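Undergrad: Whatever this is, show me its structure:
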Amino acid sequence: MTLSDEKYPAKLVSLRPSDFEYGRTPVPIPAPARWEYETREQIVRHFQSLIYQLKIITQTYLPTAKAKLTSRRSYAYPIVLKMNKLAKSHRPDQILKELSSEVIAVHALGKIIVAITEDYLKQFIIMIDELIKIVPKKREDWIVWGKSKSGAPVQSVEKEKNREYDLIHELTCIDVIQAYSANEVLEAMGAEDYKACEKDGEFKVRFFSYDDQMDREVLFNFTSYFHHRGLENQKINRLKYSHNLSTYTIPYVNQEIIQQMASFPGVESISSFTRFRVTNANLMQDTQVLDVVQPEQGKTYPKVALVDSGIGSSNAHLAPWIESEEVYVPFNRQDNYHGEFVGGLLIYAHLANPFLKDVVDTGVKVLDVIVLPNKKYESIREDDLIDALEDALRTYSKEFRVWNLSLGSSRLCSGMISEFTASIDELQDRFKVSFVIAAGNYMEMRNVWPIKDPFLNEMDRISLPADSIRAITVGAVAYNNDSTNLVSKGEAVPYSRRGPGVGLSIKPDVVHYSGNPDNFPIHSIDTFGHIVSDYGTSFSVPLVSAVLAECYEQFPGTLTKTMAKALLLHGSKHPATKKYITTLNDHYLYGFGLPRRINDVLYGNEHEITLIFEGKLNPTQNRNWIRISDFPFPESLHDGGKIRGEILATVVYEPHLNPQRGSEYCRANLDFRLRTSRAKGGYDTITKGSSAGEGSDSAMWEKDQMTRELKWSAAKQFVFKAPRGREGSSDIRLELYPTWRNLSEKKEIPFAIVITIRDPKKEAPVYNDVSKALLMSFQSNDVKLRYEPTRISSRGRS
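TA: Predicted coordinates for the structure are as follows:
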């Protein structure tokens, strides 16, 4: 690690009160929504199909469902609406309002579940029937033209037709209406899950969340019905860590009862408790032994909480680096191999793997949290893991901000948010820590490379808890290869699970090196300091944890987890091409890339500068959005009506989360723009988001914004690249504004922005230009590392 560019540190720029806007966000007023069908004949045919589907529900589903209820009249039944459009402007808001209904859950993209009573289901049919009588020959028959305040022509709907126009629009966006089925309830249940339920003697039942009164009514009807079938009601308990989810532990009776419960109206899902275990190949042990490296007295080091199988008391190589220990597994049920391998990579990675780059080589202090038992005997259940994490966090969260979770499960990320994922997101927010989590190992291993369509097969998609929005999920890439390998150096190894995450979000967040089976494993140490070899995403995680911990340790002043993540992602590049990642396929394999160490992110040179902004949007304080009208763009990159150079902007924010909303878990989106003034007036956006690339299929499902601009993704990057210049001026604006899933959910949004401006030709004095501009109009501080770390070294012996 060198600090050769420390005289060109990044600048932490304070946002001024005038940068916050209290008015409406700068989005154009939309034209009347288009109907999904063009002619009256097409619309009527579609409406008749919807009526037919509703009659199947009322005539077939309702009689069976009602027979299970004690209280029936006002009971709201879960009904699935499958939408052919994703944007919130296509949601059936007017329909639900007229049916006194509401959305009670969202699962996969385009699949919403609403609660409708029997009377309103019948009213739904009448509504559609009445609309059929008045559908115009074509949509345009109800459109009129007018003028905006500026005199521009605008479209609007005939005033007396507004209600009917909206209802027709919303109905044409609905593909399918059906009752929520038992198959959907049991989606997470396979043969092994039934066995796990029987072994545990209990399982989880999640109910749809209505309002308090309806929730009580659903639970009362459920317990009354199954009490007569052998269910002991006194053993039913609310899952204590489900918080925003209505999940209960139910005592096991038999498999038949589980299947009967799946047909009970109001049950959303049934699942076994997820279990977490370590996975490793334990390939080989070398005769080489590394010397013990001791931390220096009085010196501070990065800190990582290692949540794993533990480090043995006789491990002389790691013992000096352990600051504290929390034991949740009895000694006689421990197997420390995995924990020591991961711990060895935190401290000895550069010594055991001298070919590795971008790894922390200065030592890491460890909190040893022993939660994973010997896999030969058992695994840890999700509720026990949550209890252990919460207990350890209460004591150590202020001192240890990075928590390494090199563990995984067999449960794949889906359209539903699990209780465990929701809980660890809550823990990270409550204790202000960052979890670094393995993407998971695909045990069958991919046999095709490259992957051309990320949506074709989901069997190698990330597994729980890698779908955590607040966490940093880590995939694995190869550090070397030969003719026997499917992938080359720097490419995603065949076992590293891939994205997308929840709602097409980018997962993994980053990658680091691990073994490329079978000839190129990653190396660490065992209890006695012998070099041992293995592979798995578990072993790429500690390399990232150490880099992130170094950010917390070296950053001057207080570092929030939002900013820590932004710095980590900003310094990441594709491990093979060494370029910033800009395509969908690559994002779902590599995230934002392989992270660099903090000095490489914060220190530049005379031809580049990095600016850091941090703040909170808060509608209750009239801080609705941001506009920096005098963004400090270097004059030396502006010449003759053109601007040139490169800009990379990384935006990380923490939206409000709602686990009931599945693929719409993130309830807000932040959009970022850099805009330059035009000679003819107005402003052009010069930054571009990620491209869908080969992902195709973007027109269908409206994935264009969700993939191209990473809409609703809590981390995103934007790029300006014009080495030869493009039309523009040094009059550049930075804009940051939110979009809300639901206006009633407007909440504070913490955000961090890291922007690097550079001259790729290495000619312009970018650093000096921007520094002068900052002095004139902004309050800023140099971001200099707290101290210069010293590389630790050791001699190996045989």
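Undergrad: contacts and neighbour counts: CA atoms only from here.
TA: Will do.
Undergrad: Return the residue of the chain that is most distant from the centre.
TA: No residue in the chain sits farther from the centre than K133, which is 45.8 Å out by CA atoms, centre = their mean.
Undergrad: to compare against the first, here's another:
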Amino acid sequence: MPKIFLPMKVVLARKDLDYRLDPNAGGETKIFEPVTQELRKKYSSEVASLRKEFSASFAEHPTIPAVAKVLLKPEAGAKSYRPGTLFNSETCPIIGVEGPSELLVSVSSEGLRALAYEIEQGQTKKHQANISTLNRLLAFKAKDALEGYSPEYIAKTAKRKNAPIRIRLFRHGVDAVDKLIEQEFKAVARSEALPDLEAVDYGDDVTVYAVKSVTTKSIKALAAFVGTQSIGLFPEFRLVRTAANIVGKLDERRFPSFDPAKEYGLVGVIDSGTDPTNRRLQEYVARRDVVVKTQHDFNHGSFVAGLIANSRALNGADNRFPRAQSRVVDVVAIDASGQISEYDLITVIENAVRDHSDVRVWNLSLGQATPCSDARFSLLACKLDSIAKKRNVLFVIAAGNYETPPLRTWPPENLGENDRICPPADSVRGLTVGSIAHISNQSSCVGIDEPSGFSRRGPAPHFYIKPEVSHYGGNCDETGDCLQCGVVSTDGHGNLAENIGTSFAAPHISNIAANIYRELEPEGNLSPAYVKGLIAHSAFLRSGCPDALDVRYKGFGSPGDVSEILNCTQSSATVIFHAELTDRHFFEKHQFPMPSSLVIPNKGLRAEVFMTLAYDPPTDARFGMEYCRTNLTASLGTVMKNNETGKEVYNPQLRPAPKDVTRGGEARMVSEGFKWSPLKFYYRAFTAGPICKNWRLHLEILNRDGFRCKEPQKLVLLLTIRDPEGKANVYNEMVTEMEKLSWGAQDLRLASRIRVRRRS
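TA: Model (predicted):
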């Protein structure tokens, strides 16, 4: 019997009723060790060493500050312990973060004198607390900028590839200072006979130059310049897995013709291009943008585009593949080598998104070979986030393939960091997709719906959830052979072919996302976070509450069809909350209507409750792993009155998924709770839950130390209450109760539903 779908309900925050001032805002002061005269003398001496270390630089570049590293005690990494009393605009201000306990500070001769005074003479409790967080004060040197590579290697490789090198300059957060650093950098380059400098746009908070014709000598000089943060090669990105097994020819059954009367999504594909002689595929190509004019290999791009256009029909009408279909904007950007430099790639992406402004979803089935770092997000990820914010688009990115045999089985063996996701899959605003298997046999690595043996795992830097979701990208044996286990699409010569890879899992999600945008067109200009949240929430509902190991490899699972994502059933009601949070304020819905039909007499509440919180935070690449500058949290709980004090006591009832992380220190909150991740999940299955009529929904905001959000932080919260037995009239009861509470809940407006009403 087909499901009867009912409209999701949308609730907008009421400015005068749902927001309150947070009376508990502010952090604690903690002293980690006794601040003795010996301790003060130790750090004052290290400040003196910094002055000596940078004396030549201050003499040569008197208007240019240097940079020092402040190493903190590991247990002092929390925002509330940040030594802002010592390191401020009057001394040596914090300008960046290099790791969980490593700060970067801007230093001048005068600032170091002032810092030494504060360390030696500061007697307040905050001074003592700040001093007690310190471990070491060190100069940022040329070897730090080289990041483990030798000048000889960089110069030799750049010459062999006839490629520029990438130099990132420090940003001190003061426009006048940052401009002086750029001017002085250009002067150093001229003195090394390097006039060919090109500013490369990576976003507002990053300064990068491409420098050509470098030598070992010039690299040493540029690395030694106090304004240089990093110096190295532009990374190479590649299409993974290009050899497919031919299994037949395209026909109407496996690749239905384009129907002009049908509504399709629209996906931009930046890849190797589609086969221009494949008539069936070209019917689905809305536009073609040829960046690379020669040396084409259309295999990878055709396979990706075929899945976006017709994945279910191509795969034997298997209803686990998306029913939705999309057209593609075909950006032919990668030649037959299958590789492209980041230097060229960012220009291609920037131009494509600008020139095709009607495309809201962009598929990137490519990656770097080197796994992500814990300490910082990749510069390409930061660039994608910058474009996504500026153009209001969603990048759907393949998690990447691990290719070293023997490939992983399931449960997985420990491969260290080797099978971790690769850039740009660490894009915060992007949606990263892992691969799961849809077929298995005796020789395949994994079983059905288990993470494919080649699919790379999370987390992203700072333990952010990546991949967030997964879809079918095929199965294989331990050598990578995928015969009769791959997903099916079309190759670059018009054949029906099978292949494997996260490259071919991502197109399913791109197609779904594009059709969500199409269906929600009546809702107005959607944020990418909204679409991302809808997809992730659907996967969450279908998977239940996956364990931490599953989440690491396949996120929260695979979403349903578009109709399932955007609708409810009678026994499972979803409410979408839109709100905006500002500093020191929180959002609350009092008297949250928990359906009484789910309360079992003499037992208690029996229900499943899911919450997905999604938002696009302000970001700053200067701060490394602290790239995201705001943290939002959600809770749903009960309110009881304390009989002794007469005060209300709020008890959160849901737990962060995949496990409860509300206990423990900052490190555990970050690593297990995905604290600061802009996509969060909460869940609880009640079997004999609290019999309480007073439930409350609570949302709050926390800013990074020293950061204040210039604009209200927009968010979307998807909350589903479900009867585990699928019988109770949860939906009707929720709708009735929300009407009684005057929440102003409205039906989620879908284009297809509006068309049906107009016809009737």
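Undergrad: Give me the TM-score for this pair.
TA: TM-score of the superposed chains, computed with TM-score structural alignment, normalised by the length of the second structure, equals 0.88; 730 aligned residues with a CA RMSD of 3.1 Å.
Undergrad: one step back: name the residues of the strand or helix carrying the residue farthest from the centre of the first structure that are buried.
TA: Applying DSSP states H and E as the criterion places K133 of the first structure in helix 118-134. Taking 16 or more other CA atoms under 10 Å as the basis for neighbour counts, the residues of helix 118-134 of the first structure that come out buried are E118, Y120, L121, K122, F124, I125, M127, I128, L131, I132.
Undergrad: dump the residue contacts of the last one.
TA: With CA atoms under 8 Å, 6 or more residues apart in numbering as the criterion, the residues that contact I132 of the first structure are V44, F47.
Undergrad: how close does it get to K122 of the first structure?
TA: As for I132 of the first structure, its distance to K122 of the first structure is 16 Å (criterion: CA to CA, to the nearest Å).
Undergrad: SS state for the equivalent of S302 of the second structure over in the first structure?
TA: Using TM-score structural alignment, the equivalent of S302 of the second structure in the first structure is E340. Using DSSP: H, G, I helix; E, B strand; the rest coil, the secondary structure recorded for E340 of the first structure is helix.
Undergrad: and if you look at Y650 of the second structure?
TA: Secondary structure assignment for Y650 of the second structure (three-state DSSP): strand.
Undergrad: ok, it - contacts?
TA: Applying CA under 8 Å, 6+ apart, one finds that Y650 of the second structure lies in contact with G637, T638, V639, M640.
Undergrad: now, which of these sits nearest A210 of the second structure?
TA: Nearest to A210 of the second structure among these: G637, at 53.0 Å, using CA to CA.
Undergrad: quick one: what helix or strand has the closest one in it?
TA: Assigned by DSSP H and E, G637 of the second structure belongs to strand 630-641.
Undergrad: One more: E733 of the second structure?
TA: For E733 of the second structure, the secondary-structure element it belongs to, assigned by DSSP H and E, is helix 730-740.
Undergrad: Would you mark the buried spots in that helix?
TA: V730, Y731, N732, E733, M734, V735, E737, M738.
Undergrad: Can you add distance to V359 of the second structure and give these back as JSON lines?
TA: What follows is these, written out as JSON lines (distance: CA to CA, whole Å):
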{"residue": "V730", "distance to V359 of the second structure": "37"}
{"residue": "Y731", "distance to V359 of the second structure": "35"}
{"residue": "N732", "distance to V359 of the second structure": "37"}
{"residue": "E733", "distance to V359 of the second structure": "39"}
{"residue": "M734", "distance to V359 of the second structure": "36"}
{"residue": "V735", "distance to V359 of the second structure": "35"}
{"residue": "E737", "distance to V359 of the second structure": "39"}
{"residue": "M738", "distance to V359 of the second structure": "36"}
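Undergrad: Nearest residue to the equivalent of Y650 of the second structure over in the first structure in space, please, no chain neighbours.
TA: Y650 of the second structure is assigned Y683 in the first structure as its aligned equivalent, the criterion being TM-score structural alignment. The shortest distance from Y683 of the first structure to any residue other than its chain neighbours is 4.3 Å, reached at S677 (CA to CA, 6 or more residues apart in numbering).
Undergrad: residues in contact with that neighbour?
TA: Going by CA under 8 Å, 6+ apart, the list of residues near S677 of the first structure reads Y683, D684, G728, S729, D731, I732.
Undergrad: residue in the second structure matching the last one?
TA: Aligning on TM-score structural alignment places I732 of the first structure opposite W695 in the second structure.
Undergrad: burial of the residue nearest to that match when sequence neighbours are not counted, as a residue count?
TA: Distances taken as CA to CA, 6+ apart put T638 closest to W695 of the second structure, at 4.4 Å, once the chain neighbours are dropped. Residues lying near T638 of the second structure (other CA atoms under 10 Å) number 21.
Undergrad: try K357 of the first structure
TA: 15.
Undergrad: Any idea how far apart the tips of stretch 276-286 of the first structure sit?
TA: 29 Å.
Undergrad: Then stretch 193-209 of the first structure?
TA: 24 Å.
Undergrad: what residues does it touch?
TA: Counting by CA under 8 Å, 6+ apart, the neighbours of stretch 193-209 of the first structure from elsewhere in the structure are 104-105, 215, 245-252, 254-255, 266-273, 660.
Undergrad: Who are the contact partners of the nearest residue to the match of S302 of the second structure once chain neighbours are set aside?
TA: The spatial neighbour of E340 of the first structure that comes closest, neighbours along the chain excluded (CA to CA, 6+ apart), is I311 at 5.2 Å. Contacts for I311 of the first structure (CA under 8 Å, 6+ apart) come out as L318, A319, N336, Y337, G339, E340, G343, D368, I370.
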